[in-house]
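Q: missing the sequence, but the structure's below:
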């Protein structure tokens, strides 16, 4: 229980961790800082997350899941598969650009954390490519796309568009030509998938 009387939950700890990371950065943020922000002992935090690494992995997963959840709605939508693919790729690019532009300190922090969080990042990429595979599979079933293996095609689409979602390319996203480059790559990808 925290001093405010609210139960200490994993979600509250993750929210506080995100704020501590924003203020201190990943190199200086500690579990003690998180506990202090919540008004509890660090042992209380450790009861929810056994290690600092587990806490960092969980906060990274939470951050990545926000993007995956928004994209899942697009992937499951009722538009035709080509429109969904375009919207999904646009949604991913826009989400990453917003994260990088709206809160650059936290984006930089998460770039460091995703480098440490192998399981969270691998699960995130698997989720995103599964969403793409669903769109491709439904496109094949509708006769819109030609792909013998939708999972392989989805991975290829994901990698082909990496410049527009991989955080290592974030400095390029604000350049004036980024939108035109994105549109050209999406057009090429869609044309390559068409039946």
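A: Sure thing, it's come through. Model, not experiment: these values are computed from the prediction.

Q: switch to C-alpha atoms for all contacts and neighbour counts from now on
A: Fine.

Q: host element of the residue nearest the centre of the chain?
A: The centre of the chain sits closest to residue 64, judged by C-alpha atoms, centre = their mean, with a distance of 3.2 Å. Residue 64 is part of helix 52-75, with elements assigned from DSSP states H and E.

Q: helices or strands up against that helix?
A: The helices and strands touching helix 52-75, judged by 3 or more C-alpha pairs under 8 Å, 6 or more residues apart in numbering; DSSP states H and E, are helix 10-28, helix 81-102, helix 104-116, helix 118-141.

Q: Give the burial count for residue 28, as a bare number.
A: As a burial measure, residue 28 scores 10 neighbours (other C-alpha atoms under 10 Å).

Q: cool, and the one 3 residues further on?
A: Using other C-alpha under 10 Å, the number of residues around residue 31 comes to 22.

Q: Below is an additional structure, to be compared with the one above:
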């Protein structure tokens, strides 16, 4: 085993884990494979991630955080709340659609990992609903939206659009009728929260 040329960091381990998952899939990828890809012993990986489950949870979080980070930029954008809500929902749909379509093998692998890491997924969903809550609160403050219970309304918007971001529906996203259906739901959602 060759000595590592760079300092072993959690980020390097996560990047290597993602590559190993891409090559081997969730069922066959091991910590030994990750260590081999990094040129270190598996004990070195375990110094950063105590268990295989912890490593898989961290790589799942990293994958989900890419979407959350992209959407946080939309929340921070200087847009009127109705435009921002539309932009956020479109960005969520596009991010999920691209993940499924651009790298279907890795998407399938992460679908397995998310089913193993319910806590990570729950935290991701809570963060997304929190972002929606912030957009809705801004809209209520500016008089553009009505939402007597902001968290419940944000959750309802998230659930109403689930067909366009829940990975269970990924096989339907490439269909030609999906985009018009998304636009119809988006129109209903925006009307539903309008003041």
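A: Arrived safely, thanks for sending. All figures in this text were calculated on a predicted structure; none of them were measured in a lab.

Q: List the TM-score for the superposed pair.
A: Once superposed, chain against chain, the TM-score is 0.98 (TM-score structural alignment, normalised by the length of the first structure); 194 aligned residues with a C-alpha RMSD of 0.8 Å.

Q: what's the offset of the helix holding residue 64 of the first structure from the middle of its chain?
A: 6 Å (C-alpha atoms, centre = their mean, to the nearest Å).

Q: residues making contact with that helix?
A: Taking contacts as C-alpha atoms under 8 Å, 6 or more residues apart in numbering, the residues outside helix 52-75 of the first structure that touch it are 14, 17-18, 30-31, 49, 84-85, 87-88, 91-92, 95, 110, 113-114, 116-117, 119-121, 124, 127-128, 131-132, 134-135.

Q: before we move on, back to that, and the helices and strands packed on helix 52-75 of the first structure: which comes nearest residue 171 of the first structure?
A: Evaluated over those, closeness to residue 171 of the first structure peaks at helix 81-102, with 8.7 Å, by C-alpha to C-alpha.

Q: post-alignment, that closest one versus the second structure, mean distance?
A: Compared with the second structure after fitting, helix 81-102 of the first structure deviates on average by 0.3 Å (mean C-alpha distance after the TM-score superposition for the first structure).

Q: now stretch 185-192 of the first structure
A: Once fitted to the second structure, stretch 185-192 of the first structure is off its aligned match by 0.4 Å on average (mean C-alpha distance after the TM-score superposition for the first structure).

Q: What are the buried residues along that stretch?
A: Within stretch 185-192 of the first structure, the residues that qualify as buried by neighbour count (16 or more other C-alpha atoms under 10 Å) are 185-186, 189-190.

Q: In CSV, list the helices and strands packed on helix 52-75 of the first structure along with distance to residue 178 of the first structure.
A: Compiled in CSV, those are given as follows (distance: least, C-alpha to C-alpha, whole Å):
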stretch, distance to residue 178 of the first structure
helix 10-28, 27
helix 81-102, 10
helix 104-116, 18
helix 118-141, 22
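
Q: Relative to residue 176 of the first structure, which of those is closest?
A: Residue 176 of the first structure lies closest to helix 81-102 among those, at 13.1 Å (C-alpha to C-alpha).

Q: Packing partners of the closest one?
A: With contacts taken as 3+ C-alpha pairs under 8 Å, 6+ apart, helix 81-102 of the first structure sits against helix 52-75, helix 104-116, helix 118-141, helix 178-193.

Q: Which one, of those, ends up nearest to residue 168 of the first structure?
A: Comparing those under C-alpha to C-alpha, the one sitting nearest is helix 104-116, at 8.1 Å.
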